[in-house]
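**Student:** Provide a 3D model corresponding to the input given below.
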Amino acid sequence: AVLRRHAEGFSPRDLDAAGLAPVVTVDEIHAAQRAAAAVSVADDVLGYVVDLAQATRRSPSVQLGVSPRATTALLAAAKVWAWLGGYPAITPDHVQTMLVPTWRHRIRLRPDAELEGVSVDSVLAWVVQQTRVPV
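**Tutor:** Modelled structure (predicted):
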């Protein structure tokens, strides 16, 4: 059915033809982005994010840990999560909540670890457990 619609000229960019209407304006999206970007981050929480990233590189099951870009993505996701919850600053809990969905696809396991049944989620749980949480 999907291919038939495309063959008949369906364009996923034509929202009106798809029967979709916007629920927010572009200005509202930009305002939300600015508000989330304004959520503050204490130095000890920044250090925590760095420590988590470094821990992915120390895991014996990991061939390739998260990159600096993945680390900034986690910070941005934690800021959005905090903003959505009405918090003026991110906490380690915000970081931990967003860690798996942000980093799950950014880690490459060692082939032998995969053969042993190790999952990225279990590695990330280990990373959180092994990393000191700022108080």
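
**Student:** drop to CA atoms for contacts and neighbour counts, all remaining ones
**Tutor:** Noted.

**Student:** how far does stretch 61-72 stretch from start to finish?
**Tutor:** The straight-line separation of the ends of stretch 61-72 (Cα to Cα, to the nearest Å) is 23 Å.

**Student:** Isn't residue 107 up against residue 57?
**Tutor:** No. Taking contacts as Cα atoms under 8 Å, residue 107 lies outside contact range of residue 57: 9.2 Å.

**Student:** Quick check: what element follows whichever helix or strand residue 33 is part of along the chain?
**Tutor:** Using DSSP states H and E, residue 33 sits within helix 26-37. Sequence order places helix 43-58 as the next helix or strand after helix 26-37, per DSSP H and E.

**Student:** for that following helix, which positions count as buried?
**Tutor:** Within helix 43-58, the residues that count as buried by 16 or more other Cα atoms under 10 Å are 45, 46, 48, 49, 51, 52, 53, 54, 55, 56, 57.

**Student:** what's the answer for stretch 113-120, then?
**Tutor:** In stretch 113-120, counting by 16+ other Cα under 10 Å, buried: 118, 120.

**Student:** this one as well, want them side by side:
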Amino acid sequence: MGGVTEATRTTGGATGPVVDVAAAAGRIAENVGRVVQGKDPVVRLALVTLLAEGHLLVEDVPGVGKTTLAKALAASIDATVRRIQFTPDLLPSDVTGVAVYDQESREFEFKPGAIFANVVVADEINRASPKTQSALLECMEERQVTVDGVSYELARPFLVMATQNPLEMEGTYPLPEAQRDRFTTRVSMGYPDQDAELAMLDDRATTDPLAGLHPVADAASVSDLIAAVGRLHVSEAVRRYVVDLVGSTRRSPHLRLGASPRAGLQLLRAARASAALAGRDMVLPDDVKELAGPVLAHRLLMAPAAAGGGRTAEHVVAELVATLPVPRGR
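**Tutor:** Okay, here's the model as predicted:
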């Protein structure tokens, strides 16, 4: 009998595509961790979103590394990257592109906007008007842009990493429900611990760590990883658990808007990605439970009475996860 490889030992006996996903994701996480220090759970959630072919919303106060996380992940993948600084005067055509009349050919020529890239960093997305924010709706859901009745396919993989400041900050607009529902996950950076902040003061005194970051994957390999994640086995019991969990948000008296069917689809995709990162070739209920908050909470609207009592959407999701029966077996 052949020997057991190190990759097989560290992934609980899994072989093939799952090992490839875990190894490649490990390289990306290590690369990002060189810049975003002390935030391993946040980096892991970003990778889950990438492998689920979703979109990530990073929300927190200014200065805690939201844009740095987005830039570090983008720099770790050898793919087309565009950064859009959202401002109140940003126009939808700046994002999607515009048809320009060419006097020589006497025809309209499409000039692609900043959205035409594999990784799009939408910085401070809630500083743009709702009209400009809505320009991302078709892009994020259908991976295409329609201008003057003509549709243009976007590159694959396609990931939008948006950052936003809390709504109480001056000069911000709340994201509409349809926009929030298109983000697969939401994460809060939080302040670094004392050791990480001290290391940051030393590392960034004279240099920018982002400048020395080199890609450890490319667009084609990421597409292969996404395809491998999509083939992971999910039992009927786990699928029913996802449906029951999403449905419970619609019946909760603490919520006036529960999770959509899109939320269930994205929760299952994220659970597949989480299982692959753990080196497993099947999804467990624990994968769903772990991601329920980051995937569902930002889509929910609190009932006035519950919000007035200090309860948050994260609290409601945690309570639903704690009370919903977990399926047994595989």
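
**Student:** Report the TM-score for the pair.
**Tutor:** TM-score for the superposed chains, counting by TM-score structural alignment, normalised by the length of structure 1: 0.84, backed by 121 aligned residues with a Cα RMSD of 1.6 Å.

**Student:** what is in contact with residue 107 and residue 57 of structure 1 at once?
**Tutor:** Between them, residue 107 of structure 1 and residue 57 share these contacting residues under Cα atoms under 8 Å, 6 or more residues apart in numbering: 63, 64, 65, 66.

**Student:** What residues in structure 2 pair up with the helix or strand hosting the first one?
**Tutor:** I take that to be residue 63 of structure 1. According to DSSP H and E, residue 63 of structure 1 maps onto strand 62-64. Aligned using TM-score structural alignment, strand 62-64 of structure 1 spans residues 255-257 in structure 2.

**Student:** Can you tell me the centre-most residue of structure 1?
**Tutor:** residue 102 (2.2 Å; Cα atoms, centre = their mean).

**Student:** is it true that it touches residue 77?
**Tutor:** Yes. Between residue 102 of structure 1 and residue 77 there is a contact at 7.4 Å, judged by Cα under 8 Å.

**Student:** Centre of the chain to the helix or strand that residue 200 of structure 2 is a member of, how far?
**Tutor:** Residue 200 of structure 2 belongs to helix 194-203 when assigned by DSSP H and E. Here the centre of helix 194-203 of structure 2 is set off from its chain's centre by 26 Å, with Cα atoms, centre = their mean, to the nearest Å.

**Student:** What about the aligned residue in structure 2 for residue 32 of structure 1, how many residues nearby?
**Tutor:** Under the alignment (TM-score structural alignment), residue 32 of structure 1 pairs with residue 225 of structure 2. The number of residues packed near residue 225 of structure 2 is 24, by other Cα atoms under 10 Å.

**Student:** Residue 225 of structure 2: what's it in contact with?
**Tutor:** Applying Cα under 8 Å, 6+ apart to residue 225 of structure 2 gives the contacts 17, 20, 21, 51.

**Student:** Among the residues you listed, which lie within strands?
**Tutor:** Counting by DSSP state E, none of the members of these fall within strands.

**Student:** Can you tell me which of those are buried?
**Tutor:** Buried, going by 16+ other Cα under 10 Å: 17, 20, 21, 51, out of those.

**Student:** possible to save the residues you listed as a markdown table with distance to residue 111 of structure 2?
**Tutor:** What follows is these, written out as a markdown table (distance: Cα to Cα, whole Å):
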| residue | distance to residue 111 of structure 2 |
| --- | --- |
| 17 | 39 |
| 20 | 38 |
| 21 | 36 |
| 51 | 30 |
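
**Student:** Check those against residue 32 of structure 2 and report the nearest one.
**Tutor:** residue 51 (15.3 Å; Cα to Cα).

**Student:** count of neighbours near the residue nearest to the closest one when sequence neighbours are not counted?
**Tutor:** In this structure, residue 51 of structure 2 finds its nearest non-sequential neighbour in residue 226, 5.0 Å apart by Cα to Cα, 6 or more residues apart in numbering. Neighbour count of residue 226 of structure 2, defined by other Cα under 10 Å: 20.

**Student:** Kindly report the same for residue 231 of structure 2.
**Tutor:** Residue 231 of structure 2, neighbours per other Cα under 10 Å, totals 13.

**Student:** mind listing what residue 287 of structure 2 touches?
**Tutor:** Residue 287 of structure 2 touches 271, 272, 274, 275, counting by Cα under 8 Å, 6+ apart.

**Student:** Nearest to residue 199 of structure 2 among the residues you listed?
**Tutor:** Using Cα to Cα, the contacts of residue 287 of structure 2 come closest to residue 199 of structure 2 at residue 274, 29.1 Å.

**Student:** The closest one maps to what in structure 1?
**Tutor:** By TM-score structural alignment, residue 274 of structure 2 lines up with residue 81.

**Student:** Please name the nearest non-neighbouring residue to its match.
**Tutor:** Residue 81 of structure 1 sits nearest to residue 94 (Cα to Cα, 6+ apart), 6.4 Å away.

**Student:** What helix or strand is the residue mapped onto the one you found from structure 2 located in?
**Tutor:** Aligned by TM-score structural alignment, residue 94 of structure 1 pairs with residue 287 of structure 2. Using DSSP H and E, residue 287 of structure 2 sits within helix 285-296.
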